[in-house]
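**Q** Quick check, what structure comes out for this input:
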Amino acid sequence: MVQYDAQYYPYASRRNVVYGREGMVATSQPLAAQAGLEILKKGGNAIDAAIATAAALTVVEPTSNGIGSDAFALVWVDGEMHGLNASGHAPKNISVEKLKEAGYKEMPTFGKVPVTVPGTPAGWAELSKKFGKLPLTEVMAPAIAYAEDGYPVSPTLGFHWQAAYKKFKEIFQDDIYQSWFDTFAPKGKAPQVGEMWKSPGHARTLKAIAETNAESFYKGELAKEIADYFRKHDGYLTKEDLESYQPQWVDPIKVNYRGYDVWEIPPNGQGMIAQMALNILKGYEFTEKETVDTYHKQIEAMKLAFSDGLKYITEQKEMDASVEGMLSDEYADERRELIGEHALTPEAGEPPRGGTVYLSTADGEGNMVSFIQSNYMGFGSGVVIPNTGIAMQNRGHTFSFDPDHANSLEPGKQTFHTIIPGFLSKGADPVGPFGVMGGFMQPQGHAQVVMSTVDFHLNPQAALDAPRWQWMEGKTVKVDPSFPEHIAQALQRKGHQIQRTLYHSEFGRGQIIWRDPETGVLAGGTEPRTDGDIAAW
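**A** Below you'll find the predicted structure:
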């Protein structure tokens, strides 16, 4: 297990680490964490608990994910790591040419155009089929109960829900968006903090998914309702797109950082950006976290890694550079030489060619899951299938209209994906799952959490409590409200354009579970920047 030298972080919210032995669930919503724990106590394993928690999150945190989401998972079972890519593809009858003829100059943020095939329901079914112990109907029962009976809206959830309603009231004028308001603002307003909210449509859909192992969503009645709605509004997604979808088991990728293996899902996910940054950073020795030099080198390494990631990462078979080459020590050495005393304007190198929710679960048998799902940008596309609670994602927004760009829009193609689960191991032993949700903050959060753990020996809660920064573009770096002022000023003098923000939520929301290999004791941390909770047994 990771050795902790610092029990608390000086800028922390002073939450305590949570310990357990028989099972643990860490996520951004207490009710969802309890759903996962309920399944563990009924005899389910960490995989069952992850599905239960994920399904519940589509109900109790709809501002960040939904049934129409994509998902990824890293699963540690019987001493082996498995990766699941449950991200969908672009409709097969969409193209840049068609969109240009329709008057679009780039991929829009909302509406029917950026909608891709949702992978999450198939991901739940696939995880259950391969590793689950309990039937999907039992595993998803808590989520269905929340949808049928309702639940009180929590503070962070209420804040984002109300903000989304105000924004959507102004910009969602087309008929295709009416179902969003019918579903998420049925009383003509967003629910208030503490107010009960329920959704019969969510319950009906979740029941159908559970009873058919997601077949209804892709080949049955739900698929027909989705396809009919897009046909009605001249959309691009079809029943054939849904019928042809299948999640993929993939080989996770890893880099070694000071004796620890840092695992990520391979492209089309952006996890290797965190790995590239860590590869650069392992060439330095860091003795203190709160120094200008530490932050400067972290930021510079992340800028270089992101520049490469944004240029090259897309669906892996379409990439113009090899994953192995981009993660090689030789390429990291080359990129490290660019880092000097002052902030640089990053450019991609030439490597060898070739609204998100996160949850962690662990059980007493040693199984552990790092799971993430998202609609992208909060509620997603704004398209909700009537009477189903299915909020469709807008992942297609990340596609490019540039035919020479690696992530150019093509029919049936998977796009560059922001959501990434992380996992740490040492030798043959799992240390545990971790993740930091939040768009392009995610690989930045992964690198910061790994360094806080490995280099600076912070416990799981302290690693999440620590101040965060986020590189935006060029030399612009945002820092959160707890970031030390004297270091922010010193970074400014090094050429970084520092922007302090009042919103903690801009810096991701993470969860961590570490496991002691000798005792099996689980130690969990949850994000102070959200309504996070850890349910332990």
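**Q** going forward, measure contacts and count neighbours with C-alpha atoms only.
**A** Will do.
**Q** who are the neighbours in contact with the most centrally placed residue in the chain?
**A** In the chain, the C-alpha nearest the mean C-alpha coordinate belongs to residue 419, at 3.4 Å (Cα atoms, centre = their mean). For residue 419, the contacting residues are 71, 72, 269, 270, 356, 372, 373, 374, 437, 438, 439, 442, by Cα atoms under 8 Å, 6 or more residues apart in numbering.
**Q** next up, for comparison:
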Amino acid sequence: MRRDFNVGRSAVYAENGVAATAHPMATLTAVDVMRAGGNAVDAAVAAMALLCVIEPHSTGLGGDCFAIYSKGGKGKPIGFNSSGRAPAAATVDWYLENGISEIKVETPHSVTIPGAVDGWCRLVEDHGTKSIEELLQPAIKAAEEGFIVAPRVAHDWGKMVAKLSLDPHTKARFLPGGRAPLVGERHVQPELAETLKRVAKLGRAGFYEGPVAEDIVNRLRELGGLHTMDDFAASEPTYVEPLSSNYRGYDVYEIPPNGQGILCQVILNVLAGYDYADPRYSEADRVHLLAEASKAAYLRRDVLIGDPDFVDVPVERLLSAAEGDRIREAISLERAGDPAPVDPVVHTDTTYLTVVDRDRNAISFINSLFSAFGSAIMAPKSGVMLQNRGSSFRIIKDHPNAIAPKKRPMHTIIPGMMGKGETMLMPFGVMGGHYQPVGHTQVVTGIVDFDLDPQDAIAAPRSFAYDGEMRLEATFSAEVAQDLQARGHKVVRQDPVGGGQAIFIDHERGLLIGGSEPRKDGCAIGY
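**A** You can find the predicted model right below:
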């Protein structure tokens, strides 16, 4: 792995443990847990719970989570799906009969049963070494005593004033004095602190039974939602076998549908047919090839992927060599192809972290509210901001992602893991709504094809072909933009997109090499 000292920052090298998150305090919390004897799972849950307080636009107790976990860095990793389900009363017919043809973000119908707390408790119970009570203390302290608002958090919070003003309870808590907190100001969430204390004492029952669940259900039903206490009591995470595909000798693992991780593997299967690192390919060539492969993958997602408990997702076909060949045959290096259909729901706010401990237990962990501040509906007594995952459901009969009782929606958030044979080499992830499979692809190709370290692979310029546009970050040159424009791409400049973390495990040297997203507030720390 090479390092360009002209730009960016160095990757973190350590022997005993590394954590990488989107906020310095969360990273420090994870390291503190490991130094106090906790393992990677303990550290990840403590850090994520804290992020649910100090990064409230991205994640919260009212959201969902997914994880890929490797015990000791050897053998096939474990997949974990703790995404929530639709209420038992949610049917396409009910919505159509009530004149609802699309599930809007800021409505109770967009709220699926939150899976995050259930997921944390199960992961700690099954794979951790410390109690959930101990691990939630940093989050409780931040909610009760307040936390200092970080720059990127303040920036994203400030753009959501209109949305946060829609619900009176949300407005009162998240727009103190009628405005979003400024960078460096302190913000408190006393109601959420009490909820965290209840979960710390009672575990999942503290959230899915009793006063917290009652508060959430009452608020949603007051607004017209279909949720019941039985829906909350029935919440349960599931273990899944990660999907794997091979890219130039490296195995890339993703959570199977109802998530979109399979798209990364489809894209990589297409790019594997090109000598992607060949210097005869220009930077514009590679951006173009990534765009064309991505458009083909997203087209397949929108017509094929849903909850596998309800629909037959053709996973084997999508990951086949023949499918990669079919997509490549339709790609021209000189001309842009037709854009894929677009999902109209905007969802970019998620937080991802990864931790590897001294025993090389490695966790790739992602939590989200979906859109910024989710549905913007806050349960008033518990302080729980509720997600809007249900807004990705379709009110279309027979659509693979049609809403149905106890069905999980198609999910955008995806943890990743890379390995070689029986050895796991790198937990990684990239936030950013639709962009995430492309972000995973760019990190993998950066490391495998260009020998970048995790920090430089994450910091590399990002492009995203979406909604008929070729979106380029400002770090791409004008020459690259002009070249792509000449091929028929509608080039637009975009703000920094996504946010990633990765930790490479160098088993031979006994080293951990961590990288963290420069587009966010966070960092990697090792010891």
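**Q** Kindly indicate the member of the contacts of residue 419 of the first structure with the most neighbours.
**A** Using other Cα atoms under 10 Å as the neighbour test, the contacts of residue 419 of the first structure are led by residue 374, with 35 neighbours.
**Q** The second structure: which residue goes with that residue?
**A** Per TM-score structural alignment, the equivalent position to residue 374 of the first structure in the second structure is residue 368.
**Q** Confirm that that match sits in a helix.
**A** No - read with DSSP: H, G, I helix; E, B strand; the rest coil, residue 368 of the second structure is strand and lies in no helix.
**Q** For residue 295 of the second structure, see how far away it is.
**A** Using Cα to Cα, to the nearest Å, residue 368 of the second structure is found at 24 Å from residue 295 of the second structure.
**Q** And residue 266 of the second structure? What does it align with in the first structure?
**A** Under TM-score structural alignment, residue 266 of the second structure pairs with residue 276 in the first structure.
**Q** so the longest helix that the first structure contains matches what in the second structure?
**A** For the first structure, the longest helix by residue count, based on DSSP state H, is helix 292-312. Taking TM-score structural alignment as the measure, the second structure aligns residues 284-304 with helix 292-312 of the first structure.
**Q** Name the nearest of the contacts of residue 419 of the first structure relative to residue 96 of the first structure.
**A** Distance to residue 96 of the first structure across the contacts of residue 419 of the first structure (Cα to Cα) is lowest for residue 269, with 22.3 Å.
**Q** and the nearest residue to that closest one once chain neighbours are set aside, what is it in contact with?
**A** Nearest in space to residue 269 of the first structure, with sequence neighbours left out and distances taken as Cα to Cα, 6 or more residues apart in numbering, is residue 417 at 4.6 Å. By Cα under 8 Å, 6+ apart, the contact list for residue 417 of the first structure reads 267, 268, 269, 270, 314, 395, 398.
**Q** Go through those and give me the one with the most neighbours.
**A** Of all these, the highest neighbour tally under other Cα under 10 Å goes to residue 395, namely 32 neighbours.
**Q** which residue ranges form the strands in the stretch 51-200 of the first structure?
**A** Applying DSSP state E, counting those that start in this stretch to the stretch 51-200 of the first structure gives strands spanning 70-77, 80-86, 151-152, 196-197.
**Q** now those in JSON lines, with distance to residue 322 of the first structure?
**A** Output for the strands of the stretch 51-200 of the first structure, formatted as JSON lines (distance: least, Cα to Cα, whole Å):
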{"stretch": "strand 70-77", "distance to residue 322 of the first structure": "21"}
{"stretch": "strand 80-86", "distance to residue 322 of the first structure": "19"}
{"stretch": "strand 151-152", "distance to residue 322 of the first structure": "47"}
{"stretch": "strand 196-197", "distance to residue 322 of the first structure": "47"}
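**Q** any idea which of the ones you listed is most buried?
**A** With neighbours taken as mean count of other Cα atoms under 10 Å, the strands of the stretch 51-200 of the first structure reach their highest mean count in strand 70-77, at a mean of 27.
**Q** Where in the second structure does it fall?
**A** Going by TM-score structural alignment: strand 70-77 of the first structure matches residues 64-71.
**Q** so what corresponds to residue 123 of the first structure in the second structure?
**A** Using TM-score structural alignment, the partner of residue 123 of the first structure in the second structure is residue 119.
**Q** How many neighbouring residues does that match have?
**A** 26.
**Q** Kindly provide the distance from it to residue 426 of the second structure.
**A** From residue 119 of the second structure over to residue 426 of the second structure the distance is 22 Å, taken as Cα to Cα.
**Q** With residue 457 of the second structure instead?
**A** Counting by Cα to Cα, the gap from residue 457 of the second structure to residue 426 of the second structure is 12 Å.
**Q** cool, residue 331 of the second structure as well?
**A** As judged by Cα to Cα, residue 331 of the second structure and residue 426 of the second structure stand 31 Å apart.
**Q** Of those two, which one has the most company?
**A** Higher neighbour count among residue 331 of the second structure and residue 426: residue 426, with 29 against 17, using other Cα under 10 Å.
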